[in-house]
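> Just the structure for this:
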Amino acid sequence: MNRRSFLKKAFGSLLALVGLGGGTYYYAREIEPTLLEINNNIIASKKITSKFNNFKIIQFSDTHIGFHYSLKQFKKLIDKINAMKPDLIVFTGDLVDEPNNYNWSNDLIKLLHSLEATHGKYWIYGNHDHGGYGTNIVKDVMEQADFKLLKNSHTVIEVENEQIIFAGIDDVMLGNPDLNMALQHANPDLFTVLLAHEPDFADTAVKFPIDIQLSGHSHGGQVRLPFIGHLYTPSFAEKYVQGKYTIGNDKLALYVNSGIGTTRLPYRFLCKPEIHSYTLRAKQ
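The predicted structure is shown next:
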């Protein structure tokens, strides 16, 4: 969606909120964006081996720091994630809202660095990470915070000689995603998780030996109305907007994270910010 279309639809959602009443607008702007939820999911598969039983993955996405989301709020998010004692952490893109205008500091690096996971921290580019001349800035910050970039690449996670794969692609909108390259030399028999910022990429991912896709980007629509649902979503998040989807006769499970922050307009309504927790289960 181009900027003009986005703002046009966003303005329409603003009018909808105002039409519901001043109290609703205040709630959407000041209260709901702070009501963080933990979305717990169990992922069971025969490809998950016994050593990965109860392996916990935490996904957070779309923080958009700098646009009505502060480092103070981010610190609370990090404390909540660490309290969950994850085995592995993934960030699925859009760290700050406008990289070229953001006041970068070591404080952000220190907060990201303080995230703890036994088997590492991984991330992928979102469209806002590539936009605004931020590509190299964001990469440098994440590297200093001990996050490993999965850009058209994969990594093998090993527990006592048993393995699973985490792969990631470059941003679909502003990057050069290449899933063939990401899975090059990967064992197709291993349980495989794909990180892809834009959820609609799942229609491509389902053609590959991938079991799970984790995405963000949609913000869940940010504003959802009863009986209507979301009012708008950005490009490549128009088909899959929020929650879990099964694609290709249950071949691929897609989880769409509604994100943490907001963009363009600073409110959420019936679409609370969330982090996702995934617990792997070995299926007999």
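> contacts, neighbours, all on C-alpha from now
Noted.
> Touching, residue 145 and residue 110? I think so.
Yes - using C-alpha atoms under 8 Å, residue 145 is in contact with residue 110, at 6.9 Å.
> could you pull out the helices for the stretch 101-250 of the chain?
106-113, 127-130, 135-144, 179-182, 202-205 (DSSP state H, counting those that start in this stretch).
> now those helices in TSV, with mean neighbour count?
Shown next, in TSV, are the helices of the stretch 101-250 of the chain (neighbours: other C-alpha atoms under 10 Å):
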stretch	mean neighbour count
helix 106-113	16
helix 127-130	24
helix 135-144	17
helix 179-182	18
helix 202-205	18
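> just so I know, which of these lies nearest residue 221?
Among the helices of the stretch 101-250 of the chain, helix 127-130 comes nearest to residue 221, with 16.3 Å by C-alpha to C-alpha.
> Quick check: which helices or strands does that closest one pack against?
Helix 127-130 sits against no helix or strand, with contacts defined as 3 or more C-alpha pairs under 8 Å, 6 or more residues apart in numbering; DSSP states H and E.
> try 10 Å this time
Secondary-structure packing of helix 127-130 (3 or more C-alpha pairs under 10 Å, 6 or more residues apart in numbering; DSSP states H and E): helix 135-144.
> what angle separates the helix it packs on from helix 106-113?
If you take axes from the mean of the first three to the mean of the last three C-alpha atoms, to 10 degrees, helix 135-144 sits at 50 degrees to helix 106-113.
> Show me what helix 135-144 is in contact with.
Contact partners of helix 135-144, identified using C-alpha atoms under 10 Å, 6 or more residues apart in numbering, comprise 94-96, 99-100, 104-106, 108-110, 112-113, 121-130, 134, 145, 147-149, 175.
> Quick check, residue 99 in contact with residue 105.
No - assessed by C-alpha atoms under 10 Å, residue 99 is found out of contact with residue 105, at 12.0 Å.
> Please identify which of those two sits among more neighbours.
residue 99 (24 against 9; other C-alpha atoms under 10 Å).
> Give me the spatial nearest neighbour of the more buried one, chain neighbours excluded.
Ranked by C-alpha to C-alpha, 6 or more residues apart in numbering and with sequence neighbours excluded, the top spatial neighbour of residue 99 is residue 134, at 4.8 Å.
> please give me the structure for this one as well, since I'd like to look at both together:
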Amino acid sequence: MNRRSFLKKTFGGILTFLGVSGGAYFYARDIEPKALNIHTENIKSSTIPKSFHNFKIVQFSDTHIGFHYDLAQFEDLVNVINKHNPDLIVFTGDLVDEPNRYNWDTKLMKLLQSLKAPYGKFWIYGNHDHGGYGTDIVKEVMDQADFQLLQNEHKIIQKDNESINLAGIDDVMLGNPDLTKTLQQANTDLFTILLAHEPDYADQAIKFPIDVQLSGHSHGGQVRLPFIGHLYTPSYAQKYVKGNYVFDSSNLSLYVNQGIGTTRVPYRFLCKPEIYVFSLKSE
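Alright, predicted model coming up:
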């Protein structure tokens, strides 16, 4: 769907339902995009080591800084994340909306650097980070901010001589994801978390020994209407849009983050920005 069709469908649905309500327009543009939801989840598994019981992971995604989301708002987000005292932080892509046009300065890097997690900060490319948009620019900023890129690779997270796997693939739309390469030489008996920007990649992930996939990209639809749901989601976020999904053919559990910022249009309606706070539970 191109931008014109997206705008037509979005505005048409909103106007039909709300009867051209100026109050709802104000809410969708100026209130809900700033109403952060803290989504807490317990992840239980017999393969989570005992030393990782209550291990806390914070996921944030799709900030799209520069498109109706500024550094002052991002600083507030950083403070919220740090107040949760995460053991591990993961960012699942789309840092700024247009990296090749964004007015880069050191403040963004310093804010990212101020995020604290004793077991590391990790990230993957989203489609707005990658391809012709500014792959190297984003990577340089994240490197300086002490975020480790997972681009078709995995890292072993170790605590008290016990371990879990954290894996990440390249962006599906504009990169070259390779899950076989990602898990090469990985101990597949370990509890394994996969970072994949596009949630529909779960249909590939179920073929591999992965316990949890964390994704973003969908924005939860960004604009949702009662009884109708989302009006639009991008490619590779059309099957799995928001929340948690489980699969009968696999032990995989997928979590789709609604993201922080907006893109294409600066509205959120019945689809608040969110971060996930996961607590691992050893069973």
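> how about the helices of the stretch 101-250 of structure 1 in JSON lines, adding distance to residue 156 of structure 1?
Output for these, formatted as JSON lines (distance: least, C-alpha to C-alpha, whole Å):
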{"stretch": "helix 106-113", "distance to residue 156 of structure 1": "22"}
{"stretch": "helix 127-130", "distance to residue 156 of structure 1": "25"}
{"stretch": "helix 135-144", "distance to residue 156 of structure 1": "19"}
{"stretch": "helix 179-182", "distance to residue 156 of structure 1": "12"}
{"stretch": "helix 202-205", "distance to residue 156 of structure 1": "19"}
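> Shouldn't residue 58 of structure 1 be within a strand?
Yes - when DSSP: H, G, I helix; E, B strand; the rest coil is applied, residue 58 of structure 1 is found to be in a strand.
> for the stretch 101-250 of structure 1, what spans make up the strands?
For the stretch 101-250 of structure 1, the strands defined by DSSP state E, counting those that start in this stretch occupy 121-123, 147-149, 153-159, 162-168, 192-195, 212-215, 224-225, 229-230, 243-247.
> Please work out which of these is packed deepest.
strand 212-215 (a mean of 27; mean count of other C-alpha atoms under 10 Å).
> Show me what it is packed against.
On the basis of 3+ C-alpha pairs under 10 Å, 6+ apart, strand 212-215 of structure 1 makes packing contacts with strand 56-60, strand 88-91, strand 162-168, strand 192-195, helix 202-205, strand 243-247, strand 252-256.
> Pipe the ones you listed into TSV and attach distance to residue 39 of structure 1 per row.
Listed next are these as TSV, based on distance: least, C-alpha to C-alpha, whole Å:
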stretch	distance to residue 39 of structure 1
strand 56-60	10
strand 88-91	15
strand 162-168	20
strand 192-195	17
helix 202-205	20
strand 243-247	9
strand 252-256	11
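> Residue 4 of structure 1: which of these is closest?
strand 252-256 (25.0 Å).
> Mind reading off the mean deviation between that closest one and structure 2?
On superposition with structure 2, the mean distance recorded for strand 252-256 of structure 1 (mean C-alpha distance after the TM-score superposition for structure 1) is 0.3 Å.
> between that strand and strand 243-247, how many degrees?
Orientation check (the same axes, to 10 degrees): strand 252-256 of structure 1 against strand 243-247 gives 160 degrees.
> Now do strand 252-256 of structure 1: which elements does it pack against?
Packing contacts for strand 252-256 of structure 1, counted by 3+ C-alpha pairs under 10 Å, 6+ apart, involve strand 192-195, helix 202-205, strand 212-215, strand 243-247.
> Figure out which of these is closest to residue 162 of structure 1.
Closest among these, using C-alpha to C-alpha: strand 192-195, at 13.0 Å.
> picking that back up, need the helices and strands packed on strand 252-256 of structure 1 in CSV with distance to residue 5 of structure 1, can you?
Converted to CSV, these look like this (distance: least, C-alpha to C-alpha, whole Å):
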stretch, distance to residue 5 of structure 1
strand 192-195, 27
helix 202-205, 24
strand 212-215, 23
strand 243-247, 25
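> and of the ones you listed, who's closest to residue 183 of structure 1?
Among these, strand 192-195 sits nearest to residue 183 of structure 1 (C-alpha to C-alpha), with 9.6 Å.
> So which elements touch that closest one?
Using 3+ C-alpha pairs under 10 Å, 6+ apart, strand 192-195 of structure 1 sits against strand 153-159, strand 162-168, strand 212-215, strand 252-256.
> Let me have those strands in CSV, extended by distance to residue 190 of structure 1.
Shown next, in CSV, are those (distance: least, C-alpha to C-alpha, whole Å):
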stretch, distance to residue 190 of structure 1
strand 153-159, 9
strand 162-168, 6
strand 212-215, 12
strand 252-256, 14
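> So which of those is nearest residue 281 of structure 1?
Across these, residue 281 of structure 1 has its closest neighbour in strand 162-168 (12.7 Å, C-alpha to C-alpha).
> hmm, back to that, I'd like to know which of the helices of the stretch 101-250 of structure 1 lies nearest to residue 269 of structure 1.
Nearest to residue 269 of structure 1, of the helices of the stretch 101-250 of structure 1 and by C-alpha to C-alpha, is helix 127-130 at 22.4 Å.
> distance from the closest one to structure 2 after superposition?
Mean for helix 127-130 of structure 1 is 0.5 Å (mean C-alpha distance after the TM-score superposition for structure 1).
> that older thread, dump the strands of the stretch 101-250 of structure 1 to CSV, plus distance to residue 28 of structure 1.
CSV is the format used below for these (distance: least, C-alpha to C-alpha, whole Å):
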stretch, distance to residue 28 of structure 1
strand 121-123, 29
strand 147-149, 32
strand 153-159, 38
strand 162-168, 33
strand 192-195, 29
strand 212-215, 24
strand 224-225, 11
strand 229-230, 14
strand 243-247, 20
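> Out of the ones you listed, which gets nearest to residue 17 of structure 1?
That would be strand 224-225 among the strands of the stretch 101-250 of structure 1, by C-alpha to C-alpha, at 9.2 Å.
> residues in contact with that closest one?
13, 16-17, 230-232, 268-271.
> and which of those is nearest residue 29 of structure 1?
Taking the contacts of strand 224-225 of structure 1 together and measuring to residue 29 of structure 1 by C-alpha to C-alpha, the closest member is residue 268, at 6.5 Å.
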